[in-house]
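> sequence and computational prediction follow.
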Amino acid sequence: MGLYNGAAHLQGQLDSFVAQTVPDWDLTVSDDGSSDDGPAILARFAEAQGARGHAVRLVSGPGQGFAANFLSLLASVPEGAAWVALSDQDDIWLPDRLQRGMRALAPVPDGMPALYGSASWIVSETLTGHHASPRFSRPPSFQNALVQSIAGGNTMLLNRAGADLARGAAREALAVGGPATHDWWLYQLVSGAGGQVIRDETPTILYRQHGGNLFGSNRGLGAAVSRIRQVFSGQLGAWVLQNNRALGASAHRLTAENRALLGRFAELRTQDMVARARIFRALGLYRQGRAEQAAITLAALLGRI
């Protein structure tokens, strides 16, 4: 779990760990320089849960933002960890959050990296009202991952091979400044390495909306307009460049096909419009939703990604 001035809602998040139907868990928290009572709340939780057999560990984050904080955690995951779940500091895990992910990933062959992510129930700061995050109809793939993230890190679970993959790649990504977001990067990494990505449309968390959220609910007309605006403002293009650099540091971990695809994608904006149209079509990149697909196609033609 990444922590930064999260005292206001931290206890609810911690209590939801205790309520999991999977009773065997440990917790590592990276505090990125909190100045509130978050570390003290965590210390009390660690003492109480230690008596119940749960190891709760607090480490210092790199102080370089939320994505770097999570990558530093992934880089320090113990070898042999069977499952690694990511958590924010202010949500509520539903009781079967871990169990659903473990069941979904259980059939994946040993040695194959796998990543699970789910939909969320979006709720108010006081946990009142709820609606589901957007549904995605197209399958997860590297071609989708290069231009879109499809699950929040607060819903993600990695299997053993996925955690091993992320551990080494996180160190490589941090050495070149890291990706735009840790969850988007994980989707790119696992799919790019030939692993399996599972998107569960059943929500497994209550995603609390409040003034401190770095990202909003990703739902509704306003969110769709905002995402399309990101495409044409150049914000998406900046994120893509950052992601390409971080992923490129681990290119040797990708399949040969996806390594070549990443290279061609990185060269897209350097071409003239005719070449961009040809390359974009050949790459097969796509976003979820017709409007967003139209927007990303036009952005590619205009050299915005």
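Sure thing, it's come through.
> C-alpha from now on. contacts and neighbour counts both.
Noted.
> V84 sits in which helix or strand?
Assigned by DSSP states H and E, V84 falls within strand 83-85.
> mind listing residues that contact that strand?
With CA atoms under 8 Å, 6 or more residues apart in numbering as the test, strand 83-85 has contacts from L98, M102, T155, M156, L157, L158, N159, R160, A163.
> show me those residues that map onto strands.
Residues of these located in strands (DSSP state E): L157, L158, N159.
> closest to V77 among those?
L158 (11.2 Å; CA to CA).
> three-state assignment of S149?
Under DSSP: H, G, I helix; E, B strand; the rest coil, S149 falls in the coil class.
> hmm, Y187 and it touching each other?
Yes - using CA atoms under 8 Å, S149 is in contact with Y187, at 6.9 Å.
> let's have the contacts of strand 83-85 in TSV, adding distance to F215 and neighbour count.
Output for the contacts of strand 83-85, formatted as TSV (distance: CA to CA, whole Å; neighbours: other CA atoms under 10 Å):
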residue	distance to F215	neighbour count
L98	23	23
M102	27	19
T155	15	27
M156	16	24
L157	20	27
L158	22	27
N159	26	25
R160	29	20
A163	25	27
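> redo those as CSV? Include distance to V274.
Putting these into CSV (distance: CA to CA, whole Å) gives the following:
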residue, distance to V274
L98, 47
M102, 46
T155, 40
M156, 39
L157, 41
L158, 40
N159, 42
R160, 44
A163, 41
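> quick one: L58 is in a helix?
No - in this structure, L58 is strand, not part of a helix, as judged by three-state DSSP.
> roughly how far apart are it and S250?
Using CA to CA, to the nearest Å, L58 is found at 28 Å from S250.
> one more: N213?
Using CA to CA, we find N213 at a distance of 30 Å from S250.
> who's more crowded, these two?
S250 (21 against 11; other CA atoms under 10 Å).
> can you count the residues close to Q143?
So Q143, with other CA under 10 Å, has 20 neighbours.
> now that R276 has come up, it's in contact with T297, right?
No - applying CA under 8 Å, one finds R276 not in contact with T297, separated by 9.9 Å.
> also this one, for the comparison:
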Amino acid sequence: MAMPDHPPVTILLASFNGGKHLAAQLDSIVAQDLTDWRLIISDDGSVDDSRVICSAFRDRMGSDRVRLIDGPGRGATQNFLHLIGAAPAGAAIAFSDQDDVWLPHKMSRAMSHLSGQVSPTLYCARTLICDAELENRKPSRLFARPHGWRNALVQACTPGNTSVLNPQAATLLKQGLTEALARDLPAHDWWSYQLVTGAGGTILFDAEPGLLYRQHDHNVMGRNDTPRGRLRRMTMLMQGEYGGWLATHADALAALSHLLTSENRAILQRFAAMLQDSGPAALRKLHRLGLYRQTRDGDLALKAAALTGRLRRPS
């Protein structure tokens, strides 16, 4: 039997007090029709039975296939960044939440899409949104606008729980890891989206759902396609916290400007300058930059936030 000409896909799972649903997610990884994978679990100091579940899974699968490491104890985003650093060089990586259930084709479909891609490429997909018991399944929203740099600067819309990055994109994330770890970034998937598109890479968004996205009382973010979810995100956008996130990301990206294309470096510089303004000046610069969110309501909220100073860099 011929050996594969690439390292196994490395799945990166961040765990923290997820014992109620963790076993189902681990079983769904085992059930993948793509069997060439390795798994690194970073447990962020769980006080429930998560660590016991993960240890038993490692013993069952073998320590050559499953590693269990200690997280940094600084929240989910830092835990995922920590996992990126632990991933082996030259391998594709896949992010995994602790409470979903992957459909059997999830990984094989991702790797099929990534096959032949020579530039840094991030694959992501729709999900089937479910309740805590995995019932009442509904496909997540399918965005029509392009996934690219001008969207990535102002919106996180490449769902991390479905994201798989080819080795070139994984290498890019490793190159940016020191800056990412040094800053309080809000989300690893948003950061991944920005760095890949900023470097001129490719986003592949699959309309076919890849997993069951379990909604429960302890989701870090949860769904955004309900009136309540949209209101929560619009409220966050209209508050000063969102402007702080934009500034944090802009500063981290500026420190990695050597990884960006020349065109995207110029856009980033103009974007950073826009974050110093408010009112009509900020709105004009936003328009000239061509920045956009994926929905009409999101675009209107972004423009309102610029006009009212909610995008302005915190003093």
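Received it, and whenever you're ready, just let me know what you need. Because the structure is predicted, anything quoted here is derived from the model rather than measured.
> quick one: TM-score?
TM-score of the superposed chains, computed with TM-score structural alignment, normalised by the length of the first structure, equals 0.94; 299 aligned residues with a CA RMSD of 1.5 Å.
> circling back to that earlier point, when S149 and Y187 of the first structure are compared, which one has more neighbours?
Y187 (30 against 19).
> and W190 of the second structure, what pairs with it in the first structure?
Structural alignment (TM-score structural alignment) places W190 of the second structure against W184 in the first structure.
> still on that earlier bit, chain center to the next helix or strand after the strand holding V84 of the first structure: distance?
Sequence order places strand 92-93 as the next helix or strand after strand 83-85 of the first structure, per DSSP H and E. A distance of 16 Å separates the centroid of the chain from that of strand 92-93 of the first structure, by CA atoms, centre = their mean, to the nearest Å.
> mean offset of strand 92-93 of the first structure relative to the second structure (after superposition)
Following superposition, strand 92-93 of the first structure is found to deviate from the second structure by 0.4 Å on average (mean CA distance after the TM-score superposition for the first structure).
> in the second structure, what stretch matches that strand?
With TM-score structural alignment as the criterion, strand 92-93 of the first structure aligns to 101-102.
> same question, stretch 247-264 of the first structure
The aligned range for stretch 247-264 of the first structure is 253-270, by TM-score structural alignment.
> what of stretch 25-32 of the first structure?
Against the second structure, stretch 25-32 of the first structure falls on residues 37-44 (TM-score structural alignment).
> from the chain's centroid, how far away is the matching stretch?
Distance of stretch 37-44 of the second structure from the chain centroid (CA atoms, centre = their mean) equals 16 Å.
> list the contacts of it.
So stretch 37-44 of the second structure is contacted by 8-16, 50-51, 54, 65-75, 79, 83, 86-87 (CA under 8 Å, 6+ apart).
> keep only those of these that are in helices.
Judged by DSSP state H, helices contain the following of these: S50, R51, C54, N79, L83, A86.
> restrict the residues you listed to the buried ones and give me that as a PyMOL selection.
In PyMOL syntax, the buried subset of these is picked out as below (16 or more other CA atoms under 10 Å):
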select buried, resi 50+51+54+79+83+86
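> among the ones in helices among the contacts of stretch 37-44 of the second structure, which pair sits farthest apart?
Pairwise over those, using CA to CA, the maximum falls at S50 and A86, 19.8 Å.
> quick one: the helix of greatest length in the second structure to the first structure mean distance?
When the second structure is parsed with DSSP H, its longest helix is helix 240-255. Once fitted to the first structure, helix 240-255 of the second structure is off its aligned match by 2.3 Å on average (mean CA distance after the TM-score superposition for the first structure).
> how many residues are close by L221 of the first structure?
Burial of L221 of the first structure is recorded as 9 neighbouring residues (other CA under 10 Å).
> oh, I was asking about V47 of the second structure
11.
> that one - nearest residue in space that isn't next to it in sequence?
Spatially, and ignoring its direct neighbours in sequence, V47 of the second structure is nearest to N17 (6.3 Å; CA to CA, 6 or more residues apart in numbering).
> again with A255 of the second structure
E179 is the one closest to A255 of the second structure (CA to CA, 6+ apart), at 7.3 Å.
> count of residues packed around that neighbour?
With other CA under 10 Å as criterion, E179 of the second structure counts 17.
> also the one 4 residues further on?
Here the neighbour count serves as a burial measure; for R183 of the second structure (other CA under 10 Å) it reads 13.
> can I assume it is in contact with L253?
No - using CA under 8 Å, R183 of the second structure is not in contact with L253; the gap is 11.0 Å.
> corresponding residue for A180 of the second structure in the first structure?
A180 of the second structure maps onto A173 in the first structure, by TM-score structural alignment.
> who are the contact partners of that match?
Contacts of A173 of the first structure by CA under 8 Å, 6+ apart are P179, R245, A246, L247, A249, S250.
> give me the element the match of W190 of the second structure is part of.
helix 182-192.
> how close does that helix sit to the second structure?
Counting by mean CA distance after the TM-score superposition for the first structure, helix 182-192 of the first structure comes out at 0.5 Å.
> show me what that helix is in contact with.
Contacts of helix 182-192 of the first structure (CA under 8 Å, 6+ apart): 67-68, 70-71, 113-115, 140-142, 145-146, 148-153, 156, 162, 165-166, 179, 196-197, 243, 247, 254-255, 258-259.
> mind listing what N243 of the first structure touches?
N243 of the first structure neighbours (CA under 8 Å, 6+ apart): G178, P179, A180, W185.
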